[in-house]
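> coordinates for the following, if possible.
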Amino acid sequence: MKKTLIIGATPNPKRYANKAANSLVLHGHQIVNVGIKTGEAANQPIEKPETVYTDIDTITLYVNPDNQKDLYNYILATKPKRIIFNPGTENAELEEKANAAGIETLEACTLVMLATGQY
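Got it, this is the predicted structure:
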């Protein structure tokens, strides 16, 4: 399964990042939660963006473009195979940087992709 880094993770069950964490785990994917909130999502701790993971297949973004700028180096250092820009996170600048680094980018919804078998 695809190990997924969720950027913008939150313990709030009403937020899409939390719903995605639970859906990813339900579909058998291993997750790493990264965010500014403390707590857990899908029974996994939410970490600060400090540890760079090198075994990530997919990063799924739940952070608006203005707040992504401080995360560019972290995201690119992770070297995922792909980045999913969920609705509201679309960012041409980061997409360009990722593509230049050989990282696939998608403007899509992680929850829809999981529900339709396209993940």
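> okay, CA-based contacts and neighbour counts for the rest of this
Will do.
> report how many residues lie close to residue 101.
13 (other C-alpha atoms under 10 Å).
> just give the nearest non-adjacent residue to it, would you?
Leaving out its chain neighbours, the residue that sits closest to residue 101 by C-alpha to C-alpha, 6 or more residues apart in numbering is residue 76, at 7.6 Å.
> tell me where this protein has strands.
Here the chain has its strands, by DSSP state E, at 4-7, 31-34, 40-41, 44-47, 58-61, 82-85, 104-107.
> still on that earlier bit, burial count for the residue nearest to residue 101?
Neighbours of residue 76 (other C-alpha under 10 Å): 17.
> the structure of the following sequence is requested for comparison with the preceding one:
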Amino acid sequence: MSKKTLVLGASTKPSRYSYVAIKRFLEKDIEVRAIGLRSGSVGPVPIETDKPDFKDIDTVTLYLNPRRQTEYYNYIISLKPKRVIFNPGAENEEFVELLTKNNIKAEVACTLVMLSVDAY
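Predicted coordinates for the structure are as follows:
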């Protein structure tokens, strides 16, 4: 089963959790796409700076604080993911309610922990 994932808030800095997450997805052969403030890449994964029309996204994992998420609400909903993961620091009650109304599962969790215990 494909768990094609979009990392939102991606960074080219190895010290960032979003960077580490992209690397872990690649290690686990999980197809990954990335959007960040600055273009670049993490290994073979390009970081987009706009809002591409990605197809078949299963999961969106957020590495953006709630203020930065607002401009992505409609975009994320338009991708029709099965779930959105709010990593530590990204918790956002307003967006959780919006996702729930659109039948998208919202999880407050840490993607890196989920991957490390095979709970992804």
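> tm score of chain vs chain?
Superposed pair, TM-score by TM-score structural alignment, normalised by the length of structure 1: 0.96. Supporting alignment: 119 aligned residues with a C-alpha RMSD of 0.9 Å.
> before we move on, back to that, export the strands of structure 1 to a markdown table and tack on mean neighbour count?
Below are the strands of structure 1 laid out as a markdown table (neighbours: other C-alpha atoms under 10 Å):
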| stretch | mean neighbour count |
| --- | --- |
| strand 4-7 | 24 |
| strand 31-34 | 23 |
| strand 40-41 | 21 |
| strand 44-47 | 19 |
| strand 58-61 | 24 |
| strand 82-85 | 22 |
| strand 104-107 | 16 |
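> hey, which helix is longest across structure 1?
Ranked by residue count, the top helix of structure 1 under DSSP state H comes out as helix 16-26.
> got CSV for the strands of structure 1, with distance to residue 94 of structure 1 too?
Converted to CSV, the strands of structure 1 look like this (distance: least, C-alpha to C-alpha, whole Å):
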stretch, distance to residue 94 of structure 1
strand 4-7, 14
strand 31-34, 18
strand 40-41, 25
strand 44-47, 22
strand 58-61, 11
strand 82-85, 10
strand 104-107, 9
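> between those strands, which gets nearest to residue 71 of structure 1?
Checking the strands of structure 1 against residue 71 of structure 1 by C-alpha to C-alpha gives strand 4-7 as the closest, at 9.2 Å.
> one step back: and residue 15 of structure 1, which of the strands of structure 1 is closest to it?
Per C-alpha to C-alpha, nearest to residue 15 of structure 1 of those: strand 40-41, 10.5 Å.
> who does that closest one touch, helix- and strand-wise?
The helices and strands touching strand 40-41 of structure 1, judged by 3 or more C-alpha pairs under 8 Å, 6 or more residues apart in numbering; DSSP states H and E, are helix 16-26.
> average gap between the helix it packs on and structure 2?
Compared with structure 2 after fitting, helix 16-26 of structure 1 has a mean deviation of 0.4 Å; criterion: mean C-alpha distance after the TM-score superposition for structure 1.
> quick one: contacts of that helix?
Applying C-alpha atoms under 8 Å, 6 or more residues apart in numbering, the external contacts of helix 16-26 of structure 1 come out as 6, 8-13, 30-31, 33, 41-42, 62, 110-111, 114.
> alright, I will stop here.
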